Structure formats: C-alpha cells, structure tokens
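Asks: predicted structure and sequence below. I'll ask about it afterward.
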Amino acid sequence: MTFIEFFKQQFIEEGNTTRKMLSRIQEHQLAYQPHPKSMDMKRLALHIADLPGWIHLIFTTDVLDFAQPYHQPEIHSTDDLMAYFEKRYEDGLSTLVPENEALLNKPWTLRNAETIYSVEPKIDVIRMSLSQQIHHRAQLGVYLRLLDTPIPGSYGPSADEAVFQKAEAAV
C-alpha cells in the first residue's frame, strides 16, 4: 500500500465519522460556548468542516501564512455547514491521487508573516491534518454531550447508540 492509498483510506473513514458528527449540530446550538477560553460551536464546527480541504492545500501549496487572508463562508445553518464540509471533503479527496506520492517529501511551511512555526515534509503535515480532524471532532463531541445531543459512534457505538441498541433488542 502506498502512502497515498493509506491516507485516502483514512481520509474516507474519518470523513464518514466527521460527517455524522457535524450533522448532529442544530442551528440554535451554533453560539454555544462551554467555557470563555473555548471556541463557540460555530467556529469549532467551521474549522472541522474546513480541515479535509487542508489536504488539497498541502498538495497545491508550499506554505500557509496566517498573515494572509484565509476565507471561509459564513454559516447560519446545519445545511450551510454540511455543504461546506462536502466541498472541502471533495477538495481534499481530489488530491489523494497516485501522482501526488512524489510530493510527500517536499517541505511545507506554516508561518505568520516572518514567524515560522514549522517546516515539515508534506507527509507529516497530512498526518497532522487528519489528526486535527479527529482531535477537534472529539471536542465537538464534548460540546454535544454537554447539550444532551446524542452522539454518533466513531470507532464503534457511542453510549447513545448502545442504549438505543439495547432498547431495540428488548423489543
């Protein structure tokens, strides 16, 4: 298995889980913020929806400079959020192609103007991007749990799904 094939498999699996999690957000929850130091739900969800597109960004650029404008759409609903996720998902998936295997060892820089945060091979940045999706999705799970919103399973059934399955089995 090539690295691209491995990343594509991971990308698809994590994308399916992320899609289920994002779809649980309700419009009235977008302003929710569990702590003053936490992102509000809308900002967190938008970041999660954007992360699959970072795969495209990594393959098509050599740098992300936070000093430059980074445009994201304004979202007002779950439908807006899901549409943005699907666009960014397709962007990322479109670059997980065999010919990009040759780019994996090229350096990629994360910076803010003159301040360089990291310079790493694209393969490492792709792994980090997938990990970021998982990490922030877990944060979202905490937000949803605090709002008593049923959480879908990630790597097996969630506590909400296990209760539902037990109730079905009893019938």
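Replies: Sure, I can see it.

Asks: only C-alpha atoms for contact and neighbour calcs from this point on.
Replies: Will do.

Asks: can you tell me how far the spatially closest residue to L51 that is not a sequence neighbour sits from M21?
Replies: Spatial nearest neighbour of L51, excluding adjacent residues (Cα to Cα, 6 or more residues apart in numbering): Q133 at 6.2 Å. Distance of Q133 to M21, computed by Cα to Cα, to the nearest Å: 11 Å.

Asks: put this next to the previous one:
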Amino acid sequence: MRLADLFIADIEREAEATRHVIERVPLGRNDWKPHEKSMDLGRLTVLVATMVGWVEFMVNSDELDIAPVNGPAYQQPAFESREQVLQLHEDGLQKAIAALKKASDEHLEKTWKFMARGHVISELPRHINIRDMVINHLAHHRGQLTVYLRLTSASVPAIYGPSADEGKEMFA
C-alpha cells in the first residue's frame, strides 16, 4: 500500500470526527477563550477546520514560509458561520485527497521545509511533516476544541470512544 493511501484513509476518518466537533461549536461566542493566553473559540475552530488543507501545499510545494520577511504573513480565514467553516474543512479535505492521489512514495520521502520569517522550523520528509504537522497536530487542537465545548456547556461528541454526552449506550 502506498503512503498516500494510508494518509487518505487517516484524514478521511479524522475528517468525520472534525466535522462532529465543528457542528457543536456554540455560535456567537467566537471571542470566548478559557484563559487570556488561550486562542479564542472562533480562531481555534477555523484552525481545526483548515489544518487538513495543509497537506495540499506540503505535497505540491517544497517549502512554506508562514510569515515571509518581504511579504504578507499567512492570514487565517475568519469564522463567519458554521456552514462556512464546515465548507473550509471540506474544501481542504478534497484538496488534500487530490494532492495525495498524485503523490508517489518517493515524493513523500523528499524533504519539505516549514519556515517563519526565513527561519527553518521544520525540515523533514513530507510524510513525517504530514503525520506530525497535520494529523497529530489536528488531533491535539481538536482535543483542545472539545475542552472549549465542555467549558461553554456545548455537547462533546464521541471521537475515539464515548464522551459524557455521546456513545455511553454502547457500554450500558
């Protein structure tokens, strides 16, 4: 099996969990955050929604400088509506899948570089960056978002197993 096929299976499975979390984000609370140092709810939601789309530029480019010295820094889209955020997620997912379908194992073994202001943050094979910077990183921030759901009294979906709000009937 190709590396790309493994990644496609992973991101499709994770996409379902991500959609379930985004669907429960309380509306009208974009500025809410649990601590002054925390990311606000709207920004975190959009981050979680768009992370899968990073696969496309990891496959189709050799590097990314998220804040180039002589250019504009990356600007994350704003949270406008739940539907818009779900569409951002779906668009990123489809672009990631399309890019991976064209990627050979040899290509995924080539180095991809992530930078900020010209400084290298990560320079690893694409397949490692996809695993670490997208799939694992997404699970981290999606988990963070489920804590925000709990703290705003929104229901938390079952992801890898039951939550206090969903899936407990499997064990009753």
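Replies: Right, received. Where do you want to start? Remember, predicted model here, so these are calculated numbers, not experimental data.

Asks: tm score of chain vs chain?
Replies: Here the TM-score for the pair of chains, by TM-score structural alignment, normalised by the length of structure 1, is 0.90; 166 aligned residues with a Cα RMSD of 1.7 Å.

Asks: structure 1: helices as residue ranges?
Replies: 3-23, 41-50, 53-60, 78-94, 122-146, 159-170 (DSSP state H).

Asks: let's have these in JSON lines, adding mean neighbour count and distance to N105 of structure 1.
Replies: JSON lines is the format used below for these (neighbours: other Cα atoms under 10 Å; distance: least, Cα to Cα, whole Å):
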{"stretch": "helix 3-23", "mean neighbour count": "17", "distance to N105 of structure 1": "11"}
{"stretch": "helix 41-50", "mean neighbour count": "21", "distance to N105 of structure 1": "24"}
{"stretch": "helix 53-60", "mean neighbour count": "20", "distance to N105 of structure 1": "11"}
{"stretch": "helix 78-94", "mean neighbour count": "18", "distance to N105 of structure 1": "18"}
{"stretch": "helix 122-146", "mean neighbour count": "18", "distance to N105 of structure 1": "6"}
{"stretch": "helix 159-170", "mean neighbour count": "11", "distance to N105 of structure 1": "41"}
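
Asks: make a markdown table out of the ones you listed and add distance to P34 of structure 1.
Replies: Listed next are those as a markdown table, based on distance: least, Cα to Cα, whole Å:
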| stretch | distance to P34 of structure 1 |
| --- | --- |
| helix 3-23 | 17 |
| helix 41-50 | 9 |
| helix 53-60 | 27 |
| helix 78-94 | 19 |
| helix 122-146 | 7 |
| helix 159-170 | 21 |
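
Asks: so which of the ones you listed comes closest to A113 of structure 1?
Replies: Closest approach to A113 of structure 1 among the helices of structure 1 (Cα to Cα): helix 53-60, 17.9 Å.

Asks: give the contact list for the residue nearest to the spatial centre of structure 2.
Replies: Centroid-nearest residue in structure 2: M51, 2.8 Å away (criterion: Cα atoms, centre = their mean). Contacts for M51 of structure 2 (Cα atoms under 8 Å, 6 or more residues apart in numbering) come out as H89, G92, V134, L138.

Asks: of those residues, which are still contacts in structure 1?
Replies: Contacts from those that recur in structure 1, judged by both residues aligned by TM-score structural alignment, their matches' Cα atoms under 8 Å, are G92, V134, L138.

Asks: brilliant, that's me finished.
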